[in-house]
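In: Here's a sequence, model it:
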Amino acid sequence: MSQQDPFQALVDALRRTLTINPPTPSTSASPSPAPAVTSVNTVPSSSPPVYASPMATPAPYAGSAEDCSGFLLQCELVLEMQPHLYPNDTAKIAFLISQLRGKALKWADSIWSQHGAITQSYSSFTSHFREVFGKPISDSSAGRSAHTRNSTLYDVVQAIL
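Out: The predicted structure is shown next:
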């Protein structure tokens, strides 16, 4: 005689137990319905309530030097007014990149795919963004070498893109 599968033996034993000892009905004549859950989370929250902000997203940015500073300002305002939506640097960078078009988006794609230090910090990302797309420093108090360096970087990027 062949030996029975252990799993099948358990199933058979369970069936026998249920047939010999059927489940007993409840002692209550009419079961009462479960109470409806009407409570709201009563745990006090340490964070302030979150409100929707009427902030509009900035217009898509395509890489013009004239629009760079205003675009970054508008992004900063959105991020500042909706911190619950952008809780870390990666979320902030992703938001900014989602607003890019054209050559600016191509630049961001290249930077993002490198997984470098620039994409780990929002501050580093926006600083590099300003270097690449912003107007060259023209303030005489900034020094001639900074003006020349930024003009050159801007010209190189514009030629590549």
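
In: switch to C-alpha atoms for all contacts and neighbour counts from now on
Out: OK.

In: Now for Gly134: which residues touch it?
Out: 64-66, 68-69, 154 (Cα atoms under 8 Å, 6 or more residues apart in numbering).

In: And those, which two are furthest apart?
Out: Pairwise distances across these (Cα to Cα) peak at 14.3 Å, for the pair Ser69 and Tyr154.

In: which residue ranges form the helices in the chain?
Out: 6-20, 65-81, 89-98, 102-114, 122-133, 144-160 (DSSP state H).

In: before we go on, could you also do this sequence so I can check it against the first one:
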Amino acid sequence: MDRRIKLIMALMAWPELRKGRWQNPIPFPELFDGEMEKLPEFIVQTLSYMLVDEKTFDTDKRKVMFLITRLKGRALQWAMRYLQTDSPMLNNYSGFLNEMKEEFGWEEDEDF
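Out: Alright, predicted model coming up:
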């Protein structure tokens, strides 16, 4: 678990590490606190940010870890159980996203 926490901390500092290098033109995603009304916007922000920088976000694990770094409050509490148990879901972006949608009550007609 310590390794996962270190990885999260490194990813949280990541925007500072990128100064002077290529800058993602998509605004850095805002933090998500678990409020369902904000979940669609959060998913669009994070997905757009990752799609523009496919070299950095080239694995599901990196995508999931990035999502977790953009969580706070109730949403972060929810995600911590995956980190604490070293869940296989940490390596499954689509699965993690689907569980997130289910947890925070998103009812949708189409998939993201």
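
In: Most neighbours among the contacts of Gly134 of structure 1, which one?
Out: Greatest neighbour count in the contacts of Gly134 of structure 1, by other Cα atoms under 10 Å, goes to Tyr154: 20 neighbours.

In: residues touching the aligned partner of Met50 of structure 2 in structure 1, list them.
Out: Using TM-score structural alignment as the criterion, Met50 of structure 2 maps onto Leu79 of structure 1. Neighbour list for Leu79 of structure 1: 85-86, 92 [criterion: Cα under 8 Å, 6+ apart].

In: how close does Leu79 of structure 1 get to Leu100 of structure 1?
Out: Note on Leu79 of structure 1: its distance to Leu100 of structure 1, by Cα to Cα, to the nearest Å, is 16 Å.

In: And Val78 of structure 1, by the same measure?
Out: From Val78 of structure 1 to Leu100 of structure 1 the distance is 15 Å (Cα to Cα).

In: hang on, Lys103 of structure 1 packs against Ser64?
Out: No. Look at Lys103 of structure 1 against Ser64 with Cα atoms under 8 Å: they stay out of range, at 9.3 Å.

In: Dead centre of structure 2: give me the residue that sits there.
Out: Structure 2 has Leu67 as the residue nearest its centroid, 0.5 Å off, counting by Cα atoms, centre = their mean.

In: For the closest residue to that residue other than its chain neighbours, the count of nearby residues, please.
Out: Excluding the flanking residues, the one nearest Leu67 of structure 2 by Cα to Cα, 6 or more residues apart in numbering is Thr46, at 7.0 Å. The tally of other residues near Thr46 of structure 2 (other Cα under 10 Å) stands at 20.

In: for Thr46 of structure 2, what are its contacts?
Out: 28-29, 67.

In: Return the closest of those with respect to Met9 of structure 2.
Out: Closest to Met9 of structure 2, out of all of those and judged by Cα to Cα, is Leu67, at 12.7 Å.

In: Quick check: the gap between the residue nearest to Glu107 of structure 2 when sequence neighbours are not counted and Lys6 of structure 2.
Out: Distance criterion Cα to Cα, 6+ apart; nearest residue to Glu107 of structure 2, sequence neighbours excluded, is Lys101 at 7.8 Å. Noted for Lys101 of structure 2: a distance of 26 Å to Lys6 of structure 2, by Cα to Cα.

In: Neighbour count for these two, which is higher?
Out: Ranked by neighbour count (other Cα under 10 Å), Lys101 of structure 2 and Lys6 place Lys101 first, with 18 against 11.

In: Map the more buried one across to structure 1 for me.
Out: The alignment partner of Lys101 of structure 2 in structure 1, by TM-score structural alignment, is Arg130.
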